[in-house]
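> coords please:
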Amino acid sequence: MGQVADGASSATAPSSDLDAGDSSSEPHSRGFIGRILGALGASSLADNDSAEPDPSAQSARVTGHPGLGNLRHMRVGDVAVPKVEIVAVPVTITRDELVEVFRNEGYSRLPVFKGTLDTPLGLVHLKDLALEYGFGTTGGRFSVRKLLRPLLYVPPSMPIGVLLQKMQVQRIHMALVIDEYGGVDGLVTLEDLIEQVIGEIEDEHDEAEGGYWKLEKPGQWVVQARAPVKDFEAEIGMALAEPEEEQEIDSMGGLVFMQIGRVPARGEVIKGENGVEYEIIDADPRRIKRMRVRLPGVAPAE
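You can find the predicted model right below:
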């Protein structure tokens, strides 16, 4: 399933019974998260819930530097995945369709909605699907309702440290950001929050290429956004940055950002004046992570 379209703004508010804790089978992360929260103090995070944003928050958003101070300074709305980029599934989805979404998207959790995303019901976990219907078991007649787990619902103004504390206490690792009209405005995961403290987290499913890029076919590469521009230019034998940009740009992600003046969305294709195409494979609201670089004259894959 692709990106979810905007739903009706008159959707009913999420039921409060979904705010209950997660299944007891969910792994605990209290030790690590507890140490992060303890470094700042839970009371100071709660006091900041209604406080005005710190002036240094703007600097944190611009630079993207991780650190404990982000727990106080940054708000949920600063780190949330926008609504149009949320991958979610309808409650009417079949088992085979759900398996296909998990396979294609690579996520372990997916929000489930009824009708539109503005009427969320909970989340479905890949582990529950595998235990109930995988490993040779039939599991009986399929219904995603039987697999639903609760979600958190939070306002965009909440400090991310407060949300991190809620996730720790309730053991729910995904939250939907709700706007003033009760509609869904974005999505935040536990990993999104922790990355604001310790930096980007790469798990065993992230590509480990032993370098910054991988040649897919002649004239086309998959490139990490942090790849040095000059090194990649030497690889392809072509200049990508303008002479006046070379002093300001270090990475391929920075190159694309400078060309369009914003962080592009996942799936977006940017074509430079020199004919080089940059297809965004992975990105979040704050930064580009991976891209596909295609030289002029190279046809995209079907």
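
> CA atoms for contacts and neighbours, from now on please.
Fine.

> From Leu164, how far off is Phe113?
24 Å (Cα to Cα, to the nearest Å).

> out of the two, which sits in the more crowded spot?
The residue with more neighbours, out of Phe113 and Leu164, is Leu164; 24 against 18, by other Cα atoms under 10 Å.

> Next, the structure of the following sequence, for comparison with the previous one:
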Amino acid sequence: MSEDNPHSTSGSTSKTWFERIKQALTGEPKNKEELVDLISDAEQREVIDPQTREMIEGVIGVNQARVRDIMIPRAQMITVDIEQSVDEFLPVVLESAHSRFPVITEDKDHIEGILLAKDLLAYAFHPEKEFQLKDILRPATMVPESKRVDALLKEFRQQRYHMSIVVDEYGGVSGVVTIEDILELIVGEIEDEHDVEDEGTDDIRPLNKSTYSVKALTPVEDFNAFFEVKFNEEDADTIGGIVLKAIGHMPNTNDEVTINDIHFKITNSDKRKLIQLKVSVPALE
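Sure, this is the predicted structure:
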């Protein structure tokens, strides 16, 4: 009976790769860059496919992201007023095709709870039942903008809820975050049969009066028009290209640069491209 040759090429390669994984996960030195390089090496060796590599890198990036980086900003929140009748808020529910809605009283800073669309089914089949929106509300959980995304994902899983209201340092509502927002950070954008073709309307999203979340692929022309600035469209096609040129190398997530009084922070990127930027403009006097 023959034994495996410990000096064979395949055995040596496999052993070396597993030794490197062990070192990256349990030995010294430990850092994200080494782990990402190891994952890229695994892809090149066809141990994993490109999609798996992207997902693993997405998981690694989650612990760097904060809720403010992925939340749906206040201006884009779809809400239901607690005083509305079913006839008044049902068109909003149907048109948005969402499954959860913050329910407000006076304004978006006063949230009474979360409406689950499925909770309306019992009344649809039994119209004789007296309906009070407040009777079917689920509790609304609050999270700060600065909360780490990986910690929020753990809470979502442990407590089995899928939406939280995001509040700023003063207690005002600044947006909403869902478990789908976190999953999209890992696996990329999740589309369903209700999603429409992206026409660029969400390329620039306000976070507050002077800060915006901007897709790196936003055309320079659109960026100039929105912010009333004059970046040279011959320098790059996208605002991400303008940032890359200014920095001079492929930056990492959380790197920052100021160009023409506009501050750019990279909130999402991979080894090949910029994905999302946080843009801060000078506050109006």
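
> What would you report as the TM-score here?
For this chain pair, the superposition-based TM-score is 0.51 by TM-score structural alignment, normalised by the length of structure 2; 163 aligned residues with a Cα RMSD of 3.1 Å.

> can you pull the contacts of the nearest residue to Ser269 of structure 2 once chain neighbours are set aside?
Distances taken as Cα to Cα, 6 or more residues apart in numbering place Ile275 nearest to Ser269 of structure 2, at 5.0 Å, with adjacent residues excluded. Contact analysis of Ile275 of structure 2 by Cα atoms under 8 Å, 6 or more residues apart in numbering lists 215-217, 240, 267-269.

> Repeat that for Asp37 of structure 2.
Here Asp37 of structure 2 is in contact with no residue (Cα under 8 Å, 6+ apart).

> okay, and the lengthiest strand in structure 1 goes to which residues in structure 2?
With secondary structure taken from DSSP state E, structure 1 has its longest strand at strand 116-125. Counting by TM-score structural alignment, strand 116-125 of structure 1 pairs with residues 107-116 of structure 2.

> buried set for the matching stretch?
Residues of stretch 107-116 of structure 2 classed as buried by neighbour count (16 or more other Cα atoms under 10 Å): 108-109, 111-116.

> before we move on, what about stretch 135-149 of structure 2?
Neighbour-count burial for stretch 135-149 of structure 2 [16+ other Cα under 10 Å]: 137-138, 140, 143-145, 148-149.

> helices and strands around the helix or strand that Phe101 of structure 2 is a member of, which ones?
Secondary structure from DSSP states H and E places Phe101 of structure 2 in strand 100-104. On a contact count with 3 or more Cα pairs under 8 Å, 6 or more residues apart in numbering; DSSP states H and E, strand 100-104 of structure 2 meets strand 80-81, strand 111-116.

> Need the counterpart of Leu71 of structure 1 in structure 2.
By TM-score structural alignment, Leu71 of structure 1 lines up with Val62.

> hang on, its match packs against Leu183?
No: with contacts counted by Cα atoms under 8 Å, Val62 of structure 2 stays clear of Leu183, the gap being 9.5 Å.

> in stretch 206-225 of structure 2, what counts as buried?
So for stretch 206-225 of structure 2, counting by 16+ other Cα under 10 Å, buried means 206-207, 211-221, 223.

> From Gly31 of structure 1, how far off is Gly38 of structure 1?
Taking Cα to Cα, one finds Gly38 of structure 1 at 10 Å from Gly31 of structure 1.

> Output the helices and strands packed on strand 100-104 of structure 2 in JSON lines, with distance to Ala246 of structure 2 appended to each entry.
Shown next, in JSON lines, are those (distance: least, Cα to Cα, whole Å):
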{"stretch": "strand 80-81", "distance to Ala246 of structure 2": "44"}
{"stretch": "strand 111-116", "distance to Ala246 of structure 2": "42"}
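
> and of these, who's closest to Ile21 of structure 2?
Distance to Ile21 of structure 2, taken as Cα to Cα, is lowest for strand 111-116 among these, at 43.6 Å.

> need the next SSE after the closest one, C-terminal direction.
helix 121-124.

> now the angle from the longest strand of structure 1 to strand 109-114?
Computed by axes from the mean of the first three to the mean of the last three Cα atoms, to 10 degrees, the angle separating strand 116-125 of structure 1 from strand 109-114 equals 140 degrees.

> before we move on, the earlier item: quick check, nearest of the buried residues of stretch 206-225 of structure 2 to Met163 of structure 2?
Nearest member of the buried residues of stretch 206-225 of structure 2 to Met163 of structure 2, counting by Cα to Cα, is Leu207, at 18.3 Å.

> Give the equivalent position in structure 1 for that closest one.
In structure 1, nothing lines up with Leu207 of structure 2, judged by TM-score structural alignment.

> Distance check, Glu193 of structure 2 against Leu120 of structure 2.
22 Å.

> Comparing those two, which shows the higher neighbour count?
Counted by other Cα under 10 Å, Glu193 of structure 2 and Leu120 do not tie: Leu120 has more neighbours, with 15 against 6.

> coming back round to it: how about the buried residues of stretch 135-149 of structure 2, which pair is most distant?
The most widely separated members of these, counting by Cα to Cα, are Leu137 and Arg148 (26.9 Å).

> mind listing the helices in the stretch 151-285 of structure 2 by residue range?
179-187, 220-227, 239-247 (DSSP state H, counting those that start in this stretch).
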